[in-house]
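>>> got a sequence here, can you build the structure:
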Amino acid sequence: MAADGSDGPSQGPVRPPVALAFATMGFIALLIFGLGMTSLAMGEDVIASPGLGQAPGIAGVVCATLAFAGGLWAAIARAGSRTDAAAPARDAAPASAGAGSIARAGARHPSYWGALWTTAATFLAYLGGVWFGAVFTGADLGVATAVVGRLATTWFGVVVAAAAFVSSWAGIALVRTRARRPRWPWEDEFDE
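Below you'll find the model as predicted:
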């Protein structure tokens, strides 16, 4: 009933694959924007070592995006599958309480702690991708390590971690929230 536009009960949370897609696109946008603006504000390139080209940066962003998507999926995937699987068990044993009911409640709402783990995985994957990208472009191990050390200890590293944290938090919030679509005042049929 709510699907046809009527003012029925809440349609529930956003499905995990949709939340993952939106959050991943948001992460990529925030990461590229944040690194660009930080580079502009600091007056330095993200990877300041000459001769490396763009390959280490591209490898870092690709690895970070894959780690972000994997980490966020691990945090939110249980929300859709366990909610449906837990419903028959809840109806079959309504008087049961204890650890099983807590696990079902946790399965329905993914924890915001997943944003922390996703951020850590994304940050490490970005650094690893830049390191491997630098090594594969012909840089010495010392140069690749120096580039990664600089990224990890400057504002560029903070930007990567912040983009991952904000986007993963938003992805988890999309799955947890029970919001309905917005409605304009003239859509209410009772005004007539």
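>>> could you use CA atoms for every contact and neighbour count after this?
Fine.
>>> stretch 51-64: how far from the chain's middle?
20 Å (CA atoms, centre = their mean, to the nearest Å).
>>> report the buried residues of the helix ranked longest in the chain.
Using DSSP state H, we find that the single longest helix of the chain is helix 55-92. Buried residues in helix 55-92, counted by 16 or more other CA atoms under 10 Å: 55-57, 59-69, 71-73, 75-80, 82-83, 86.
>>> let's compare: structure for the following, please.
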Amino acid sequence: MTNEPRPAGVTPPVAVVFASVVFIALSIAALGVVSLVLDADVIPVRGLGAVPGVIGQLAALASFAGVLLWGLRAAPPSYLTAVPCGIAAYVGEVAGVVVGALVSGADFARGVAAAGSVAVGFAGPVVAGAGFAAALFGVFLVRARTTGPRWSWEDDEHGPPDAR
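All right, here's what the predicted structure looks like:
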């Protein structure tokens, strides 16, 4: 066993994976809670099914992860990276709802109506806020200069204390 120091922080691809999991969990939970509190549908256009919402979330996740990975290239990355990540999640959600409506068999007008209701309703800002918060978490992971937990005797050259 060597005493070589571990690298500080988390690598950007790993941070993007963790932040993406946080984003999708926050986004889905927040959409559910806000929908319950407001007693309103996330996509109020009837007859579309679940496909537009699912594809909207996948598009929001992909655009969020892409922008976050791009933003984490800087050394050290800025917390302002969270702003374009939130915007990318918002745009991805809106565009994904249109694509999802078309995939589910709805006409283009209903897809645009669904995307418009997401964009100007509560769903768009909720997804953008989840993207912003998750991106802050991702930047924090990369910027954190911590090491893993260590026992007190790990740095001692004599090994663990004697059991008496």
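>>> after superposition, what is the TM-score?
TM-score for the superposed chains, counting by TM-score structural alignment, normalised by the length of the second structure: 0.84, backed by 156 aligned residues with a CA RMSD of 2.2 Å.
>>> tell me the helix or strand right after the longest helix of the first structure.
helix 99-108 (DSSP states H and E).
>>> output the contacting helices and strands for that next one.
Where contact means 3 or more CA pairs under 8 Å, 6 or more residues apart in numbering; DSSP states H and E, helix 99-108 of the first structure is packed against helix 55-92.
>>> name the helices or strands packed onto the helix it packs on?
Contacts defined by 3+ CA pairs under 8 Å, 6+ apart place helix 55-92 of the first structure against helix 16-42, helix 99-108, helix 113-136, helix 155-176.
>>> one more pass at 6 Å, please.
Helices and strands touching helix 55-92 of the first structure, by 3 or more CA pairs under 6 Å, 6 or more residues apart in numbering; DSSP states H and E, are helix 99-108, helix 113-136.
>>> which of those helices sits most buried?
helix 113-136 (a mean of 22; mean count of other CA atoms under 10 Å).
>>> mean shift between that one and the second structure?
In the superposition against the second structure, helix 113-136 of the first structure averages 1.2 Å from its aligned positions (mean CA distance after the TM-score superposition for the first structure).
>>> ok and the next helix or strand after that helix relative to helix 155-176, angle-wise?
Heading C-terminal from helix 113-136 of the first structure, the first helix or strand you meet, by DSSP H and E, is helix 141-152. When axes from the mean of the first three to the mean of the last three CA atoms, to 10 degrees is applied, the directions of helix 141-152 of the first structure and helix 155-176 differ by 60 degrees.
>>> who are the contact partners of Val94 of the second structure?
By CA atoms under 6 Å, 6 or more residues apart in numbering, Val94 of the second structure lies in contact with Ala115.
>>> what range in the second structure matches stretch 88-101 of the first structure?
Alignment of stretch 88-101 of the first structure against the second structure: no match, by TM-score structural alignment.
>>> now swap in stretch 111-124 of the first structure and tell me
On the second structure, the counterpart of stretch 111-124 of the first structure by TM-score structural alignment is residues 78-91.
>>> once you drop chain neighbours, what's closest to the one residue sitting closest to the centre of the second structure?
Nearest to the mean C-alpha position of the second structure, by CA atoms, centre = their mean, lies Phe23 at 2.5 Å. Spatial nearest neighbour of Phe23 of the second structure, excluding adjacent residues (CA to CA, 6 or more residues apart in numbering): Ala134 at 5.1 Å.
>>> who's in contact with that neighbour?
Each residue near Ala134 of the second structure by CA under 6 Å, 6+ apart is listed here: 19, 22-23.
>>> now these in JSON lines, with distance to Pro12 of the second structure?
Listed next are those as JSON lines, based on distance: CA to CA, whole Å:
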{"residue": "Ala19", "distance to Pro12 of the second structure": "10"}
{"residue": "Val22", "distance to Pro12 of the second structure": "15"}
{"residue": "Phe23", "distance to Pro12 of the second structure": "16"}
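>>> coming back round to it: ok, the residue nearest to Phe23 of the second structure to Ala25 of the second structure distance?
Distance of Ala134 of the second structure to Ala25 of the second structure, computed by CA to CA, to the nearest Å: 10 Å.
>>> the residue nearest to Phe23 of the second structure corresponds to which position in the first structure?
Checking with TM-score structural alignment, Ala134 of the second structure has Ser167 as its match.
>>> now do Ser27 of the second structure
With the correspondence set by TM-score structural alignment, Ser27 of the second structure lines up against Leu31 in the first structure.
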